[in-house]
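Novice: this one's sequence-less:
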């Protein structure tokens, strides 16, 4: 009987080969049918204001004195020529949207903003403030835009969004991307609209998901990435995988030593 001595490097390379060969590309590649899709212009997307949103709303003009009644912190924004200067970044004009969708704005009273886009909010304030101030400068910004990502990602947690929108792929990327154990064909997105929760499952291996209403995430969306095998915990999945590797390696060694 002839015996072969396997080096550590040979065993390592063989294990790596087994590891990567166990996961078909069709289960891990994104946008697999992108070449089959006709080029299409994405619909414009704007977030909609919801209860518990924190809005920063500033009203300014050439003469800061006339805007003072419309700002919680009148000295927060002034005009210097054609530019605006923040005098006190800690003193901001933040308004919390209440459970009924209203904010209480100086001089204008209660305004219902829930369900409106940022552009619609700007148009509303432009119309109301223009009755008092000529050519007002109005800025509206959502201060607490965030989404939660958990499950089979490398860095689960809360993703803070600095801009007005974020895609599902951007949120996953900010969370360290998907693990090899992630089920890319069944990512759950939980969204609440007007107090009603909706659920949608996204297949990121199919490029057509970029046309879904969940390609762009809304504030407070929850993204859950489930494992490929729902019946096994991550630890048990790892044990099963290592056991499979060990059996395969043992079979390989037995073949060589016959």
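Specialist: Okay, I see it. Predicted, not measured: the structure shown is a model, and the values here were computed from it.
Novice: From now on I want contacts and neighbour counts done on CA atoms only, so please keep to that.
Specialist: Noted.
Novice: can you give me the helices in this structure?
Specialist: With DSSP state H as the criterion, the chain has helices at 8-21, 64-67, 118-129, 168-174, 234-256.
Novice: Would you mind measuring the gap between the ends of stretch 222-235?
Specialist: Stretch 222-235 stretches 24 Å from its first residue to its last (CA to CA, to the nearest Å).
Novice: Show me what it is in contact with.
Specialist: Outside stretch 222-235, the residues within contact range by CA atoms under 8 Å, 6 or more residues apart in numbering are 147-153, 181-184, 186-191, 237.
Novice: and the comparison structure, right after this:
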């Protein structure tokens, strides 16, 4: 009887050690940007290197003091006026967007076909101002990306594709949209996949290291894909039955009961 009791006590002790060991995770495996102070001097130099790509949808508005002078440079769709209440004529005008073609060009009013892919929003704005200045005095060009989106997949709370206003989005902000990484996501191996002019680029980033702030992939670009890899515990658990945790709990309870009986 004493031998059986000793065996059960050892099994119970082993089970407790296993549970406690599995629940202990070091700070170094979880916390983001652990050496942030060391990177403080470099953070101010981070820049958004977003470039326009094929299939980007651009909203371009040209304005000036003389609005009639810049009217030909704005892509506006107008409906024919109709007679409405009390005989008043009404119509609508809507600013249209430019879809960047596969060759990286758009068809711009008056100026014709122009190359926009590979330019930043600022560079394109400066180029248009220069060319429109040949026709209009002191034009102002405002450009906005209207279909900017990224996909966040893997071990995050809400995986999916997210549309973003504007074109400035950091990697932490994208993870925030997806509800952040789950506890099962690998902080040291976050993958960013980028389509750069028809060629695929990718980078694995360690979120525990603040040097990620200086990466070219810190600022996401149009159609970037972020993938958070599951850790080993999650991968191993996927091979078990969904009810494994229930079975372990029941076995633990039975073991405790047997220890009490044979005590």
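Specialist: Thanks, I have the structure now. The structure presented is a predicted model; accordingly, all values stated were derived computationally and were not measured.
Novice: that older thread, as CSV, the helices of structure 1 with distance to residue 41 of structure 1 and mean neighbour count would be great.
Specialist: Listed next are those as CSV, based on distance: least, CA to CA, whole Å; neighbours: other CA atoms under 10 Å:
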stretch, distance to residue 41 of structure 1, mean neighbour count
helix 8-21, 36, 12
helix 64-67, 40, 17
helix 118-129, 20, 16
helix 168-174, 18, 18
helix 234-256, 40, 13
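Novice: Can I get those in CSV including distance to residue 112 of structure 1?
Specialist: Shown next, in CSV, are the helices of structure 1 (distance: least, CA to CA, whole Å):
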stretch, distance to residue 112 of structure 1
helix 8-21, 55
helix 64-67, 21
helix 118-129, 10
helix 168-174, 29
helix 234-256, 46
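Novice: Could you tell me the end-to-end distance of stretch 129-146 of structure 2?
Specialist: With CA to CA, one end of stretch 129-146 of structure 2 sits 21 Å from the other.
Novice: That one: which residues count as buried?
Specialist: Going by neighbour count (16 or more other CA atoms under 10 Å), the buried part of stretch 129-146 of structure 2 is 129, 132, 136, 139, 140, 141, 142, 144, 145, 146.
Novice: circling back: closest to residue 102 of structure 1 out of the helices of structure 1?
Specialist: helix 118-129 (12.0 Å; CA to CA).
Novice: Trace that closest one over to structure 2 and give me the residue numbers.
Specialist: Aligned using TM-score structural alignment, helix 118-129 of structure 1 spans residues 121-132 in structure 2.
Novice: post-alignment, the matching stretch versus structure 1, mean distance?
Specialist: Mean deviation of stretch 121-132 of structure 2 relative to structure 1 after superposition (mean CA distance after the TM-score superposition for structure 1): 0.5 Å.
Novice: Distance from the chain centre to that stretch, please.
Specialist: 28 Å (CA atoms, centre = their mean, to the nearest Å).
Novice: residues in contact with that stretch?
Specialist: Residues outside stretch 121-132 of structure 2 that contact it (CA under 8 Å, 6+ apart): 50, 51, 52, 111, 116, 139, 140, 141, 142, 143, 144.
Novice: For the counterpart of the last one in structure 1, which non-adjacent residue is closest in space?
Specialist: It refers to residue 144 of structure 2. Taking TM-score structural alignment, the alignment pairs residue 144 of structure 2 with residue 141 from structure 1. Excluding the flanking residues, the one nearest residue 141 of structure 1 by CA to CA, 6 or more residues apart in numbering is residue 56, at 5.1 Å.
Novice: Structure 2: which residue goes with the one you found?
Specialist: Residue pairing (TM-score structural alignment): residue 56 of structure 1 is matched to residue 59 of structure 2.
Novice: now the strands for the stretch 101-250 of structure 2?
Specialist: For the stretch 101-250 of structure 2, the strands defined by DSSP state E, counting those that start in this stretch occupy 105-108, 112-115, 140-145, 149-154, 160-163, 169-170, 185-196, 199-205, 219-220, 225-230.
Novice: before we move on, back to that, from residue 75 of structure 2, how far out is the match of residue 56 of structure 1?
Specialist: With distances taken as CA to CA, residue 59 of structure 2 is found 9 Å from residue 75 of structure 2.
Novice: Also residue 222 of structure 2?
Specialist: 23 Å.
Novice: cool, and residue 14 of structure 2?
Specialist: From residue 14 of structure 2 across to residue 75 of structure 2, the span is 73 Å (CA to CA).
Novice: between the two, who's got more neighbours?
Specialist: Comparing residue 14 of structure 2 with residue 75 by other CA atoms under 10 Å, the one with more neighbours is residue 75, at 18 against 12.
Novice: Map the more buried one onto structure 1.
Specialist: Per TM-score structural alignment, residue 75 of structure 2 is aligned with residue 72.
Novice: now, the most widely separated pair of the buried residues of stretch 129-146 of structure 2?
Specialist: Going by CA to CA, the pair spanning the buried residues of stretch 129-146 of structure 2 furthest: 136 and 146, at 26.4 Å.
Novice: list the contacts for the aligned residue in structure 2 for residue 211 of structure 1?
Specialist: Matched by TM-score structural alignment, residue 211 of structure 1 corresponds to residue 214 in structure 2. Contact analysis of residue 214 of structure 2 by CA under 8 Å, 6+ apart lists 42, 43, 46.
Novice: do you know how far residue 214 of structure 2 is from residue 48 of structure 2?
Specialist: Distance, residue 214 of structure 2 to residue 48 of structure 2, by CA to CA: 11 Å.
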